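Visitor: Fold the following and give me the result.
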Amino acid sequence: METIRISEEEKEFGFDQLGKIIKEYDVSTIVVGLPKNMNGTIGPRGEASQFFAGELERLFGLPVVLWDERLTTMAAERVLLEADVSRKKRKKVIDKMAASMILQGYLDSRK
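Guide: Down below sits the predicted model:
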């Protein structure tokens, strides 16, 4: 799994890289993590994710699913701690692991 970092400040959203991945793997649906507040409301980060999802849909013409990502980073951190992964290694893989959990949650919901 590849994690693409985006930078709003630098106006870098990874669209070129995503386009290559979409073609290479014949992607049919895109899943984007939606950071909600713990009370279920959408804050500034969630609004940015919604905008990003809209741009993906517009650029690639594919359905985009926004998936609640609350607690995924904490869950990933817990798994890595239980596996006795060093702090340095955890920092390198935490985003990928959280992304995997988001995608798995979406896939499990389709069963």
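
Visitor: Please count neighbours and contacts with C-alpha atoms only from this point.
Guide: Noted.

Visitor: Kindly indicate whether residue 47 is helix, strand or coil.
Guide: helix (DSSP: H, G, I helix; E, B strand; the rest coil).

Visitor: Would you tell me which helix is longest in this structure?
Guide: helix 87-109 (DSSP state H).

Visitor: List the contacts of that helix.
Guide: By CA atoms under 8 Å, 6 or more residues apart in numbering, the residues outside helix 87-109 that reach it are 1-3, 31, 33, 67-69, 72-73, 75-77, 80.

Visitor: Sequence B follows; please return its structure for comparison with A:
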Amino acid sequence: MGLDVGEKTIGIAVSDLMGWTAQGVETIRRTRLEADLQRLQELIQQWEVDSVVCGLPRNMNGTYGPKADEVRKFGSLIEKRLKIPVHFWDERLTTVAAHKTLLEGDMSRAKRKKVVDKLAAVLILQNYIDANSCKKQS
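Guide: You can find the predicted model right below:
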């Protein structure tokens, strides 16, 4: 499962059973931490997820800022509370790429706003899958 963790939303993506492709599932509107974790637990069970990939925000120069610390803390909570391994993956420019893709599809601003985080989660997870499949082949 791939997550694009933001302050207001969490974009969710899952891979197919073979672990080749990522598909968007939903965008969670964040309310309370417990409610967010409960919904993630439900999705993890529903999709039979065995690990989570959280997009880790980095600055363009490669350094980490306060948002990265927040995502790391959230990932640690997932690992501890939901008993599932969490990996972190550089998410630089995934939201920009998601917006660009949706603009190219001539999607209205209102519709883009509803799906951009889910698409960013797809890009995070797909990049992680692709990088790890290359490692397995070498």
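
Visitor: Report the TM-score for the pair.
Guide: For this chain pair, the superposition-based TM-score is 0.89 by TM-score structural alignment, normalised by the length of the first structure; 109 aligned residues with a CA RMSD of 1.5 Å.

Visitor: Dump the contacts of helix 87-109 of the first structure into a markdown table; add secondary structure and neighbour count as well.
Guide: What follows is the contacts of helix 87-109 of the first structure, written out as a markdown table (DSSP: H, G, I helix; E, B strand; the rest coil; neighbours: other CA atoms under 10 Å):
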| residue | secondary structure | neighbour count |
| --- | --- | --- |
| 1 | coil | 7 |
| 2 | coil | 9 |
| 3 | coil | 11 |
| 31 | strand | 16 |
| 33 | strand | 22 |
| 67 | strand | 16 |
| 68 | strand | 18 |
| 69 | coil | 20 |
| 72 | helix | 21 |
| 73 | helix | 18 |
| 75 | helix | 15 |
| 76 | helix | 21 |
| 77 | helix | 21 |
| 80 | helix | 18 |
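
Visitor: With respect to residue 10 of the first structure, which of these is nearest?
Guide: Of all those, residue 10 of the first structure sits closest to residue 3, with 17.7 Å by CA to CA.

Visitor: ok, back up a step: counterpart of the longest helix of the first structure in the second structure, which residues?
Guide: Counting by TM-score structural alignment, helix 87-109 of the first structure falls onto residues 109-131 of the second structure.

Visitor: Check the mean deviation of the matching stretch from the first structure.
Guide: Taken over the aligned residues, the distance from stretch 109-131 of the second structure to the first structure averages 1.0 Å (mean CA distance after the TM-score superposition for the first structure).
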